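*Asks:* Could you look at this predicted model? Sequence included:
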Amino acid sequence: MHRRRFLFTALGAAGVATGARSAPIEPFDIVYPRVLAGNDARVSFALAVLDAAMKSVNAPYTIRQSEAIMERGRALAELAGGEAINLHWTSMEARAERGLNVIHIPLHRGLIGYRVFLIRKDRQRDFDRVRSLDDLKSLTAGQGLGWVDTGILRDAGLAVQTSTFDTLFGMTQSGRIDYFPRGVVEAFAELDARRASEPDLAVENRLLLKYRSDFLFYVGRSHTRLAEVLAAGFAAAYRNGSYMNLFNTHPYIQNALARANLAGRTLIQIDNPYLSEADRQIPDQYWMS
């Protein structure tokens, strides 16, 4: 079964939005995966984006977490064939999109693909020597089991060890890996959440590894109407300014950008070969310039 692509043109989105206003809509019951502790800031932004999208087309909804904690693989499987959840936001990847309803508008304007590194505080001098991708190849990164980012880094020639998400912080602190690349909006929130358990960690201060990536909304296979309304609403939220107002004021985004000094970092750019054709065709207006 082919994936359904939901990146509406302005005219198409306006048509769905008009329909949503003119005809009563039964409230959508949205269920998303329960996540691991410590990801509250990331969840709060995604839910705020969802709310802006649904309000932009006057679509009523209720929302709740699933009973079970679900990592990415299980959540995508539930969207494809189960009923425990009907919405998830996760990294864009051609293989993950197959058979699902996918809204091709990035949640964070591409900031998940702006990767900064969690390192031990006393390792900054090692990273001061890195000037290029070839220099970075002498160090070992950590990434999560089954993450598309693992493949992206390995395809660029970087050394990567994999483990569970929570374990990677301890592996960085203990020196078992040299650095843990994270999206810029993720890194600072995660560092703040783990100051007590991993006090020796810091965000490396001069490098930026960049590739085209972000989170998309994935909607359950049997929930096409929800996907249509959410896609129309997300496009409408861009047009009416509510999304950009959220992006420009939400602490999850703005605290990270204020601390990251992106313009002052040495850029190392690599390809993401795991994008779908629809991912590659997302208009520039939805990405940070």
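*Replies:* Right, received. Where do you want to start?
*Asks:* rest of the way, CA atoms for contacts and neighbours
*Replies:* Will do.
*Asks:* Quick one: residues contacting the one residue sitting closest to the centre of the chain.
*Replies:* Nearest to the geometric centre of the chain sits Phe215, at 3.1 Å (Cα atoms, centre = their mean). Phe215 makes contact with 89-92, 106-108, 112 under the criterion Cα atoms under 8 Å, 6 or more residues apart in numbering.
*Asks:* How much space separates it from Phe169?
*Replies:* Here the criterion is Cα to Cα, to the nearest Å. By it, Phe215 lies 22 Å from Phe169.
*Asks:* cool, and Ala68?
*Replies:* Ala68 is 23 Å from Phe169, by Cα to Cα.
*Asks:* want to compare, so here's the second one:
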Amino acid sequence: MSVMTRSAFIQSSSVFLVFLSLFGCCQFSWSETKVRYPRALTDNDKRTEYPVRLLQLALSASDRRYVVEASEYRMPQGRALLNLKHGSTLDVVWSMTSKDRERLLHPIRIPIYKGLIGWRLLLIRQQDQKKFSQLEHVTELTKLAAVQGHDWPDTAILESNGFLVQGASNYQGMFDMLARGRADYFPRSIVEIWQEQNNHRNKQLVVETTLLMHYPTAFYYFVNKNNRLLAEDLEAGLRRIIANSEFDRLFSTYFDPIMDKARIDQRRLVELDNPTLPAETPLGQSRLWLDIPPDLPKWLE
């Protein structure tokens, strides 16, 4: 091989190796990471729509490529949180926070519903509206039976405020309990109650028209404590879409019509304490919360 040929061969080989190196680097940096979330509990359960859209938006604003997908199987909230803790088949779960949940999992402390999850309306039987309209004091409401998930933070909140609660383990079964008279009402957040009422319209359940409950709380994305990379990327992505207002635009699309429908200024407010709320909850960061008038009239104790 001549000197010129050998030189040309070495040069071309070097170029090829550089190309391979760059190509491999690009392939690695642009590879997609799957993020698995809990599949909706039923085919007509639309409650996952907004948190999935927000999750996609936040991760697309991060510095890595992610693709989100639903879990293969449906699982109730308690099982999903346990699955996430053990790092089994889920990478992220969205849920209401509590001291216990933040001990077990890593919370992304940006409330995805801007606190609306703590504003509660009551699902009741259609024939019971008159009974609720005639209640004069909070103590009368505490003597009626509310139904809630037995392992939900809401159950502990209501009980600590003196309310009677029937705990249940099956989400769909709670609507049946209410319809059959085994409970008097089902407190649900403003963001979900009308969808749930529509899903169970054959049970003659309606949204109560005069009362409003509130307790300070937050609904977060949670990840496994060892998944620091996803935690960092998800928080960074959320903060970026807050800064560029994409978060607000998506939130408004879903929930402005619901707030109009709720007519909260025309309801009697039942304000409750939340002993399960972690001290780290960013209540002082006003940008993260929906601005609801603080002067709503409180119901008589």
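*Replies:* Okay, I see it. Here the structure is a predicted model, which means the values were calculated and not measured.
*Asks:* Give me the TM-score for this pair.
*Replies:* Between these two chains, after superposing, the TM-score reads 0.85 (TM-score structural alignment, normalised by the length of the first structure); 263 aligned residues with a Cα RMSD of 1.8 Å.
*Asks:* Asn255 of the first structure: which of the contacts of Phe215 of the first structure is nearest?
*Replies:* In terms of Cα to Cα, no member of the contacts of Phe215 of the first structure lies closer to Asn255 of the first structure than His108, at 13.6 Å.
*Asks:* Find the helix or strand that the closest one is a member of.
*Replies:* Using DSSP states H and E, His108 of the first structure falls within no helix or strand.
*Asks:* That one -> the second structure?
*Replies:* Under the alignment (TM-score structural alignment), His108 of the first structure pairs with Tyr113 of the second structure.
*Asks:* same check, this time on Leu191 of the first structure
*Replies:* Per TM-score structural alignment, Leu191 of the first structure is aligned with Gln197.
*Asks:* How about the secondary structure of the equivalent of Asn272 of the first structure over in the second structure?
*Replies:* With TM-score structural alignment as the criterion, the equivalent of Asn272 of the first structure in the second structure is Asn274. Assigned with DSSP: H, G, I helix; E, B strand; the rest coil, Asn274 of the second structure falls in the coil class.
*Asks:* excluding its backbone neighbours, what's nearest Asn274 of the second structure?
*Replies:* Ile157 (5.5 Å; Cα to Cα, 6 or more residues apart in numbering).
*Asks:* still on that earlier bit, out of Ala68 and Phe169 of the first structure, which sits in the busier spot?
*Replies:* Per other Cα atoms under 10 Å, whichever of Ala68 of the first structure and Phe169 has more neighbours is Phe169, with 23 against 10.
*Asks:* circling back to that earlier point, tell me the counterpart of the residue nearest to Asn274 of the second structure in the first structure.
*Replies:* Here Ile157 of the second structure is matched to Ile152 in the first structure, going by TM-score structural alignment.
*Asks:* Give me the three-state assignment for its match.
*Replies:* Ile152 of the first structure - assigned by three-state DSSP - is helix.
*Asks:* Would you agree it is in contact with Pro273?
*Replies:* Yes: here Ile152 of the first structure lies in contact with Pro273, judged by Cα atoms under 8 Å, at a distance of 7.0 Å.
*Asks:* Now do the helices in the stretch 1-150 of the second structure.
*Replies:* For the stretch 1-150 of the second structure, applying DSSP state H, counting those that start in this stretch gives helices covering 3-29, 49-60, 77-86, 99-104, 129-133, 138-142.
*Asks:* Dump those helices to a markdown table, plus mean neighbour count and distance to Pro153 of the second structure.
*Replies:* Shown next, in a markdown table, are the helices of the stretch 1-150 of the second structure (neighbours: other Cα atoms under 10 Å; distance: least, Cα to Cα, whole Å):
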| stretch | mean neighbour count | distance to Pro153 of the second structure |
| --- | --- | --- |
| helix 3-29 | 11 | 40 |
| helix 49-60 | 18 | 19 |
| helix 77-86 | 18 | 11 |
| helix 99-104 | 15 | 9 |
| helix 129-133 | 13 | 25 |
| helix 138-142 | 16 | 18 |
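*Asks:* could you redo those helices as CSV and give each row distance to Leu122 of the second structure?
*Replies:* Below are the helices of the stretch 1-150 of the second structure laid out as CSV (distance: least, Cα to Cα, whole Å):
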stretch, distance to Leu122 of the second structure
helix 3-29, 49
helix 49-60, 22
helix 77-86, 21
helix 99-104, 25
helix 129-133, 10
helix 138-142, 11
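*Asks:* So for Leu205 of the second structure, which of those helices sits nearest?
*Replies:* Comparing those by Cα to Cα, helix 129-133 comes nearest, at 10.3 Å.
*Asks:* okay, and the longest strand along the second structure goes to which residues in the first structure?
*Replies:* Counting residues, the longest strand found in the second structure (DSSP state E) is strand 65-74. Matched against the first structure by TM-score structural alignment, strand 65-74 of the second structure falls on residues 60-69.
*Asks:* Buried ones in that stretch, by neighbour count?
*Replies:* Neighbour counts over stretch 60-69 of the first structure (16 or more other Cα atoms under 10 Å) mark Ser66 as buried.
*Asks:* and it, how far from the chain's centre?
*Replies:* Distance of stretch 60-69 of the first structure from the chain centroid (Cα atoms, centre = their mean, to the nearest Å) equals 19 Å.
*Asks:* what do you get for stretch 261-268 of the second structure?
*Replies:* On Cα atoms, centre = their mean, the centre of stretch 261-268 of the second structure falls 23 Å from the chain's centre.
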